[in-house]
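Chemist: generate coordinates for the sequence data below:
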Amino acid sequence: MVGGDAAVIVALGSNLPAGFVSSEALLEAALAQFPQAGLPVLARSGWWRSAAWPDPRGNEYRNGVAIVEANGPAQTVLEALFAIERDFGRLRGEANAPRTLDLDLIAYGRRVEDRPGLALPHPRAHERLFVMGPLAEIAPTWRHPALGRTAAELAASATVGRDARPVSKSQR
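Modeler: Purely as a prediction, here's the structure:
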């Protein structure tokens, strides 16, 4: 079942479209790279918009979530996501800085881990409406491996990015 106990969940975000016409176009192109990276997409949300964070004066963000198939270790999935980010010009540096592409491994099945370079589930995703909203759109009954709450419940109680909303077709 998509969004069930074995779900591998990836959050996507962008607020610098680089050479693309929009952040949505960049995100679509990045998502198209997932199968070649060994991460076939099983389900995906629509794109959501939210103010830049922590400084709302920056370019607005576009975010979404994909549920992918993954057969290797979580670290291998994370490395594949970092490689896709690099392909789209992502330079890691300052935390929360504007970025062309941000790919976060939110959950890898029911695994709960916390080691250098890999924390599962993602330690702050449950607080972010721009992650939980899109996840609730495609898998509302998914349960957080550590908190036991559903994506729909977490979206309703998210404290970061409360302005996040789905992008209407006319805004794309």
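Chemist: all contacts plus neighbour counts: C-alpha atoms, from now on.
Modeler: Noted.
Chemist: list the buried ones in stretch 134-150?
Modeler: 134-145, 150 (16 or more other C-alpha atoms under 10 Å).
Chemist: got the contact list for it?
Modeler: The list of residues contacting stretch 134-150 from outside it, by C-alpha atoms under 8 Å, 6 or more residues apart in numbering, reads 2-5, 43-48, 63-66, 107, 109-112, 121, 126, 151-152, 155, 166.
Chemist: which among those end up buried?
Modeler: 3, 5, 43-48, 63-66, 107, 109-110, 121, 126, 151-152, 155, 166.
Chemist: which of those residues fall in helices?
Modeler: Counting by DSSP state H, the buried ones among the contacts of stretch 134-150 place 151-152, 155 in helices.
Chemist: pull the longest helix from this protein.
Modeler: Looking across the chain with DSSP H, the single longest helix is helix 74-87.
Chemist: helices and strands around it, which ones?
Modeler: Applying 3 or more C-alpha pairs under 8 Å, 6 or more residues apart in numbering; DSSP states H and E, we find helix 74-87 packed against strand 102-108.
Chemist: which other helices and strands does the strand it packs on contact?
Modeler: With contacts defined as 3+ C-alpha pairs under 8 Å, 6+ apart, the packing partners of strand 102-108 are strand 8-14, helix 74-87, strand 118-120.
Chemist: just to revisit the earlier point, got the buried residues for the longest helix of the chain?
Modeler: Under 16+ other C-alpha under 10 Å, the buried positions of helix 74-87 are 74, 77-78, 80-82, 84-85.
Chemist: and for comparison, fold this next one:
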Amino acid sequence: MQDVIGATIPALQADDAAVVALGCNLPGGYASCEALLEAALARLPALGLPVLARSRWWRSAAWPDPMQPEYRNGIALVEARGEPQALLDTLLALEAELGRERGARNAARTLDLDLVAFGRRVLDRPGLTLPHPRAHERRFVMGPLAEVAPGWRHPVLDRTALDLAAAAAVGPDAHPT
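Modeler: From the prediction side, this is the model:
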């Protein structure tokens, strides 16, 4: 894992990585959302997902319901190994291990791990669409991604993370903590 949080990696290396978005607005049994997100991030290598780079934690109002507690979000670039479905299954198991209970869509949550991209793969299967169908619209995803891989290119839109972060309409208040 990179020693410096937020250090950038070359675009080609980023294009070959799996992009994992981490989010939280309820700390569950942890002291803070940041502590929970750090615990999730620390578990990734033991699950066979070496972390190549990671962003700082970003803060934003809850979306779509700004009355919920604000979010902390970040990005980890991990080695893209095996099949995307296996990686997604690992992420969902980690969510459950760290206390995530699934409820209504867009409800407050302890931990949210989304597979945003898996290299340059494009998939549309039940339960797994790559790249993530809405990530490019969200500043709280594209901002952290642009922090560590500004030259990462969206596999369908062929736009960089930096460009997508600037254009993102959802979560325009997102900023690093």
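Chemist: how close are the two chains, by TM-score?
Modeler: The TM-score (TM-score structural alignment, normalised by the length of the first structure) is 0.94; 167 aligned residues with a C-alpha RMSD of 1.0 Å.
Chemist: coming back round to it: pull up the aligned stretch in the second structure for the longest helix of the first structure.
Modeler: Per TM-score structural alignment, the counterpart of helix 74-87 of the first structure in the second structure is residues 84-97.
Chemist: I'd say E95 of the second structure and R109 touch.
Modeler: No - E95 of the second structure is beyond contact range of R109, at 10.2 Å (criterion: C-alpha atoms under 8 Å).
Chemist: quick one, strands of the second structure?
Modeler: 17-24, 51-54, 58-60, 71-79, 112-118, 123-125, 128-130, 175-176 (DSSP state E).
Chemist: can you give me the angle the fourth one makes with strand 17-24?
Modeler: In other words, strand 71-79 of the second structure. For strand 71-79 of the second structure against strand 17-24, the angle between stretch directions is 160 degrees (axes from the mean of the first three to the mean of the last three C-alpha atoms, to 10 degrees).
Chemist: swap in the fifth one?
Modeler: Between the direction of strand 112-118 of the second structure and that of strand 17-24, the angle (the same axes, to 10 degrees) works out to 160 degrees.
Chemist: mean deviation of strand 112-118 of the second structure from the first structure?
Modeler: Compared with the first structure after fitting, strand 112-118 of the second structure deviates on average by 0.3 Å (mean C-alpha distance after the TM-score superposition for the first structure).
Chemist: again with the first one
Modeler: Its match in the first structure and strand 17-24 of the second structure itself, once the structures are fitted together, sit a mean 0.4 Å apart by mean C-alpha distance after the TM-score superposition for the first structure.
Chemist: what's the answer for the longest one, then?
Modeler: On superposition with the first structure, the average gap between strand 71-79 of the second structure and its aligned counterparts reaches 0.2 Å (mean C-alpha distance after the TM-score superposition for the first structure).
Chemist: same for that strand, what does it pack against?
Modeler: strand 17-24, helix 33-43, strand 51-54, strand 58-60, helix 139-148.
Chemist: can we see that at 6 Å?
Modeler: Using 3 or more C-alpha pairs under 6 Å, 6 or more residues apart in numbering; DSSP states H and E as the contact test, the elements touching strand 71-79 of the second structure are strand 17-24, strand 51-54, strand 58-60, helix 139-148.
Chemist: which bit of the first structure covers the last one?
Modeler: Going back to what we said before, that points to helix 139-148 of the second structure. Under TM-score structural alignment, the counterpart of helix 139-148 of the second structure in the first structure spans residues 129-138.
Chemist: not counting sequence-adjacent ones, nearest residue to the spatially most central residue of the second structure?
Modeler: Within the second structure, one residue has its C-alpha closest to the average C-alpha position: by C-alpha atoms, centre = their mean, that is A21, at 0.6 Å. Counting by C-alpha to C-alpha, 6 or more residues apart in numbering, A21 of the second structure lies nearest to I75, which is 4.6 Å off, once chain neighbours are set aside.
Chemist: looking at the buried residues of helix 74-87 of the first structure, which is nearest N59 of the first structure?
Modeler: In terms of C-alpha to C-alpha, no member of these lies closer to N59 of the first structure than E85, at 18.6 Å.
Chemist: do you know how far that closest one is from R99 of the first structure?
Modeler: Shown here: E85 of the first structure relative to R99 of the first structure, a distance of 10 Å by C-alpha to C-alpha, to the nearest Å.
Chemist: A70 of the first structure now?
Modeler: Taking C-alpha to C-alpha as the measure, A70 of the first structure falls 25 Å from R99 of the first structure.
Chemist: could you dump the helices and strands packed on strand 71-79 of the second structure into TSV with distance to A35 of the second structure added?
Modeler: Shown next, in TSV, are those (distance: least, C-alpha to C-alpha, whole Å):
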stretch	distance to A35 of the second structure
strand 17-24	10
strand 51-54	15
strand 58-60	13
helix 139-148	18
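Chemist: I appreciate the help and will end here.
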